[in-house]
Every structure is written in structure tokens, then in C-alpha cells.
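> predicted model and sequence follow; I will ask about them next.
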Amino acid sequence: MIPQYASALLISDLHLTPSMPLTAQRFFDFCEKEAPKVEVVFILGDLFEYWVGDDAALHSPFHQEVKRALATLSTKVKTYYFHGNRDFLIGSDFLNKTGMTLLPDPSKLEIAGHDYVLCHGDGLCTADVGYQAFRSLVRKPWLQRLFLLMPLDWRRGIANHLRSQSAQQYQHTQQQSPALAQIKTNVTLAACAAVLRGQSDRLIHGHTHLPAHHQEQLGDQEWQRWVLSDWDMDHPERAQPKASALRIDASGVHYSDLIKS
């Protein structure tokens, strides 16, 4: 039997890092104020900007503060976690200390009487063939074990290199073909239809940073799709501050603006 809940809050893509203190503080406030008011909280990946192993958090006062906030939240409300593309190395030690439960990506759950499929969303971006090959490789347990045996400084260096390389590739594609860049970084209808087939007609994910509610169809299959927002309250020069959650309860599905609340 799939897990069933009467009310939920869903968040994703906070990319927490010490260099973004306003975003981090809004997350701490969320854990104290909004989150305990529902039955369950889902964090759909990329809570952190990057994660190179649970042992790295032991040396970071910032990550220890986040851990304490999550541990306190987990004593008040059931808290689930999905691996994102930035923090898929979060392991059992961190999960045990925070009280969060890791869910496989994707997972089917019942919230307020409806079935939903939840996932981070990067696995749905199948137009980016290169990324999907990379994703398949780095999710292999044997490769992760080898990576985690490396010295911490090496792991951080590799992570920073991969992030820089990814940003450069995106900028290059954006300059050469903005339309292609948009296609490669978004989900495909075929991937959404495949993950929902025989499971549900409601899909929720993050990753793309394109919050919206979609009514979609492929062939004779129809579904609704909600995309979660990323959070950023520290770079007003780039865009307006962003922080929102998706709330599901008996009244329906609603986006909650956490900037104004």
C-alpha cells in the first residue's frame, strides 16, 4: 500500500550554501513556521548546492546548522527526501541524523485523496542525451564508493570542476541556440508520460526552475504536472527573490509564496 497523507508541503532546489545566508535563513524559518502545519514535508532534491559525502558535513558549521534544523523538523512532521542532481551523495549517516526518509526517484504517494508521482526531475530531461549518460554513470554504486574513498579536497575539486564545466556548456549552448538550450534543460512529454503510465495522472517535480502548473497530453494519455520553484533570496541583481512551496490538502493544490508570508 502506498503512503497516504491528508496534507503536504513540497519544496525543491534551495541549493543551500554558506554564501547564500538569506536563502538559508528562509529555510530555517520554513522549518519552524510553515512546515509543522502539515502532515508531511517532501524535499525533492538539491537542498544543497553540492554534496561530496556525509563526512564533509562534519567539518562545516553551516551544514551542521542545516542538520539540526532538519532533525528538529523531523520530530514534528514526517519528512521525506529525494536525491537531486547536486546532492545525490547524501547518505545514510546524514539521513539518520536528520530523521529524514529517503524515497526512490520516482515515487508514488497519495495526498489528500489523489495519487501523485514525485521525483526530482532531472531524469525527465531526456532531450539532453549527454547529461542522461552522465547521470547513469555517476549513480552507479561502485563509482560512488570509489569517489567517497578519495580525500575530501579532491572530491571538492572534482565537484567544483563539474559545476564549472556544466555552466560553461550551458552558456555556450545558450549563445549558439537559445531554443536548443531550453529544450535540453526542460522535461520531455515522452519522459513524463512514461513515468506516469499505469501510476497516476498527476506529476510533481523540481530541477528545471520553471514553476508552473501544466495540463499535458501525449496520444491518449493526459496528466497534470506541477513544477516546483528554486529558491534564491541572495541575488536580487539576477531576478526577483524566489522562495515558494507547493501545498496539497483537501482544498486542492496551491503554490505558497514564502517571500510574502
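Now that the structure is in, tell me what you want to look at.
> from here on, just use CA atoms for contacts and neighbour counts.
Noted.
> which other helices and strands contact the helix or strand where Leu10 lies?
Element membership for Leu10 (DSSP states H and E) is strand 8-11. Strand 8-11 makes packing contacts with strand 40-43, strand 244-249 when contacts are defined by 3 or more Cα pairs under 8 Å, 6 or more residues apart in numbering; DSSP states H and E.
> could these go into a markdown table alongside distance to Asp55?
Listed next are the helices and strands packed on strand 8-11 as a markdown table, based on distance: least, Cα to Cα, whole Å:
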| stretch | distance to Asp55 |
| --- | --- |
| strand 40-43 | 21 |
| strand 244-249 | 29 |
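> point out the most buried one among those.
With neighbours defined as mean count of other Cα atoms under 10 Å, the helices and strands packed on strand 8-11 peak in mean count at strand 40-43, which reaches a mean of 23.
> so how far is the next helix or strand after it from its chain's centroid?
Of the helices and strands lying after strand 40-43 in sequence (DSSP H and E), the nearest is helix 54-57. Its chain's average C-alpha position is 19 Å from that of helix 54-57, according to Cα atoms, centre = their mean, to the nearest Å.
> which parts of helix 54-57 are buried?
Going by neighbour count (16 or more other Cα atoms under 10 Å), the buried part of helix 54-57 is Asp54, Ala57.
> repeat for stretch 106-114
Going by neighbour count (16+ other Cα under 10 Å), the buried part of stretch 106-114 is Pro106, Lys108, Leu109, Glu110, Ile111, Ala112, His114.
> picking up where we left off before, can you give the contact residues for the strand holding Leu10?
For strand 8-11, the surrounding residues in contact (Cα atoms under 8 Å, 6 or more residues apart in numbering) are 35, 38-44, 111, 228-229, 244-249.
> figure out how far that strand is from the centre of its chain.
Centre to centre, stretch against its chain (Cα atoms, centre = their mean), the figure for strand 8-11 is 11 Å.
> this is the comparison structure:
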Amino acid sequence: MSGRGNPPFDLTMTTLFISDLHLSPLQPQTTDCFVNFMREEAIHADALYVLGDLFEFWIGDDDPSEFAAQIKSEFLSLTQRGTPCYFIQGNRDFLLNKRFCQETGVTLLPEHTVIDLYGRKTVILHGDTLCTQDTKYQSFRAKVHMPWLQWLFNRLPFFTRRCIVSKIQGDIREVKATKSLDIMDVTQSEVEALMTSEGVDLMIHGHTHRPNVHHFSVDDKKYTRIVLGDWYHQGSVLVCSPDSNSLEVRRFAQSMTQAAENRPYD
């Protein structure tokens, strides 16, 4: 993993992957790093893939806040200047939908998608579906992804939705405090099953906040799983080219506040 703090300026033939930024008006340093990344790096790339949890929580595409408008503006500027951007919903932004895409030029992808990454078939996803040992979360996930429930939720007043989400987030934090970190990590057999069923030897995902490059073998065939990092203390970017994949960090302009450093694993 590279510790480089400044972005490269020659980004010819690169595809970029990010996830788990958890953008929020309460964390301006993260937003500043993201804006700099969009304007200085993503604009020169072949494509940008956002693999979920871009926001701390996305309550709906009708979010009227200046903050939501700012983030949308960055994506619109990127896509209008010729860099395609693709988005896979995470567990914090599963309500991001068509309106956001229409207003930004971003393309929404299914929960796991196989792409051609410079000639190499690669499966990309947020990663929460791989954490099958966390049965309570998987049950919760199944409920909130019910189309009829999302339809009802989206028709509530925005203020009401925000109150509901605040209560849910508080409940989730309490549950996480008692969970084993291993339970919240991916299940290796699930990783292997997805990769073999899709016929790929490379997987890229986020969600676990454990940036790393994992190599393993199944029936003498070699596989690679790249895990993206979160943006709590610094930016995390996977830079892929035809010849290499580099998991890198992007330092914030200043040190994060103590409150940010105490953010929970998610």
C-alpha cells in the first residue's frame, strides 16, 4: 500500500476506485479532500467508480441542503468534462437513486457488477453482502431493500425521514459496540463463491474499512481481493492502470479532530 500524500499529475490510462467516504457537513476536512480529489485526479482518469457509502447517510435524492448540492455539483462537473462515473450503493446510501444520477451524470450499477478493467474481468461491489456471519445486519439489509418499504419512506416529509434515520443510526451504533470485528468482516467462502460464479480472479470492494490486498488460491487458481479504505483519517484511493493496481492514501490538509478519530468501525 502506498503512503503517498500528494496525488500524481500524470493519470493517463488510470481507473480510480473509492468507497466509505461517509461525507457529512460535520466533517469538512473529508469533504475538502474529496473535492480536491475530484478536481485534481478524477478529472484526468479514464473512469471513477464509487463503491458505496459516499455519504454518512443519504436520506433521499430530494435532499434540499447546500451540502448535498455541493457534492452533486462536483459529480456533474466531472461527468460533463468527460470522465464517466459509476456508483454502487452502500449500506449508508442505498436510497441514492435515479434523480441523483440524472442531476449528476453518474451511472448507477447493480449491487455487484463485472467490469473489464484493462482486459481483466473484475467484480466490484460495496462488500456488505459478503459479511454473511453478521446475520442481524443481513436481516436488516433485506428489510430496508424492500421496494415497497423504500417507496413509502421516500414519500414521507424530508424532516420526518431525517428523524427516523437519526434514530436508526443511534440504534446501529449501540449494536456495533457489542459486535465482534470478525463477524463484521467478509466470509471467505462467500468471496470465493462470488468470484468463481462470475469467472473472475480480481475483486474490489469496500465496507469493512480494512484496506489491504489479499491473495489466495482455490483449486490451484490464484485470486486477488482488494479492499478499499475509509476516509475517516485520510483519503483512500485505488489507482488501476493496465500494468498495476496501487492502493494509496491521500492526506487531509490538517489532522482530523479527536471526534473524527473516534468514529466507529462500520
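Right, received. Where do you want to start? In this text the structure is predicted, and so the values were computed from the model without any measurement.
> how about Cys125 of structure 1, what's its match in structure 2?
Using TM-score structural alignment, the equivalent of Cys125 of structure 1 in structure 2 is Cys131.
> sorry, back to before: the strand holding Leu10 of structure 1 vs structure 2, average offset?
For strand 8-11 of structure 1, the mean deviation from structure 2 after alignment is 0.3 Å (mean Cα distance after the TM-score superposition for structure 1).
> what stretch of structure 2 does that strand fall on?
Under TM-score structural alignment, strand 8-11 of structure 1 corresponds to residues 15-18 of structure 2.
> hmm, back to that, tally up the residues packed near the match of Cys125 of structure 1, please.
Cys131 of structure 2 has 21 neighbouring residues, counting by other Cα atoms under 10 Å.
> sorry, back to before: quick one: closest of the helices and strands packed on strand 8-11 of structure 1 to Leu152 of structure 1.
strand 40-43 (25.9 Å; Cα to Cα).
> what span of structure 2 is that closest one aligned with?
Under TM-score structural alignment, the match for strand 40-43 of structure 1 in structure 2 covers residues 47-50.
> mean deviation of the matching stretch from structure 1?
Once the two models are superposed, stretch 47-50 of structure 2 sits on average 0.3 Å from its counterpart in structure 1 (mean Cα distance after the TM-score superposition for structure 1).
> got the contact list for that stretch?
With contacts defined as Cα under 8 Å, 6+ apart, stretch 47-50 of structure 2 is touched by 14-19, 42, 83-88.
> and stretch 61-70 of structure 1, by the same measure?
Residues from elsewhere that reach stretch 61-70 of structure 1 (Cα under 8 Å, 6+ apart): Thr17, Pro18, Phe28, Cys31, Ala57, Leu58, Phe94, Lys97, Thr98, Gly99, Met100.
> what number of residues lie near the aligned partner of Gln169 of structure 2 in structure 1?
Under the alignment by TM-score structural alignment, Gln169 of structure 2 pairs with Arg163 in structure 1. Using other Cα under 10 Å, Arg163 of structure 1 has 15 neighbouring residues.
> quick one: the strands in the stretch 151-261 of structure 1?
Using DSSP state E, counting those that start in this stretch, the strands assigned to the stretch 151-261 of structure 1 run over residues 202-205, 212-218, 221-227, 244-249, 252-257.
> can you tell me which of those strands is packed in deepest?
Greatest average neighbour count among the strands of the stretch 151-261 of structure 1 goes to strand 202-205 (a mean of 22), per mean count of other Cα under 10 Å.
> Leu14 of structure 1 and Leu44 touch, don't they?
No - under the criterion of Cα atoms under 8 Å, Leu14 of structure 1 is not in contact with Leu44, lying 9.9 Å apart.
> returning to that earlier point: closest to Gln168 of structure 1 among the buried residues of stretch 106-114 of structure 1?
Nearest to Gln168 of structure 1, judged by Cα to Cα, of these is Pro106 at 29.1 Å.
> for Tyr232 of structure 2, see how far away the corresponding residue of structure 2 for that closest one is.
Mapped onto structure 2 by TM-score structural alignment, Pro106 of structure 1 lines up with His112. Distance, His112 of structure 2 to Tyr232 of structure 2, using Cα to Cα, to the nearest Å: 25 Å.
> just how off-centre is stretch 193-204 of structure 2 within its chain?
19 Å.
> give the residue farthest from the middle of structure 1.
Relative to the mean C-alpha coordinate of structure 1, counting by Cα atoms, centre = their mean, the farthest residue is Asp220 (29.4 Å).
> still on that earlier bit, now the strands of the stretch 151-261 of structure 1 in JSON lines, with distance to Leu70 of structure 1?
Listed next are the strands of the stretch 151-261 of structure 1 as JSON lines, based on distance: least, Cα to Cα, whole Å:
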{"stretch": "strand 202-205", "distance to Leu70 of structure 1": "21"}
{"stretch": "strand 212-218", "distance to Leu70 of structure 1": "27"}
{"stretch": "strand 221-227", "distance to Leu70 of structure 1": "23"}
{"stretch": "strand 244-249", "distance to Leu70 of structure 1": "16"}
{"stretch": "strand 252-257", "distance to Leu70 of structure 1": "20"}
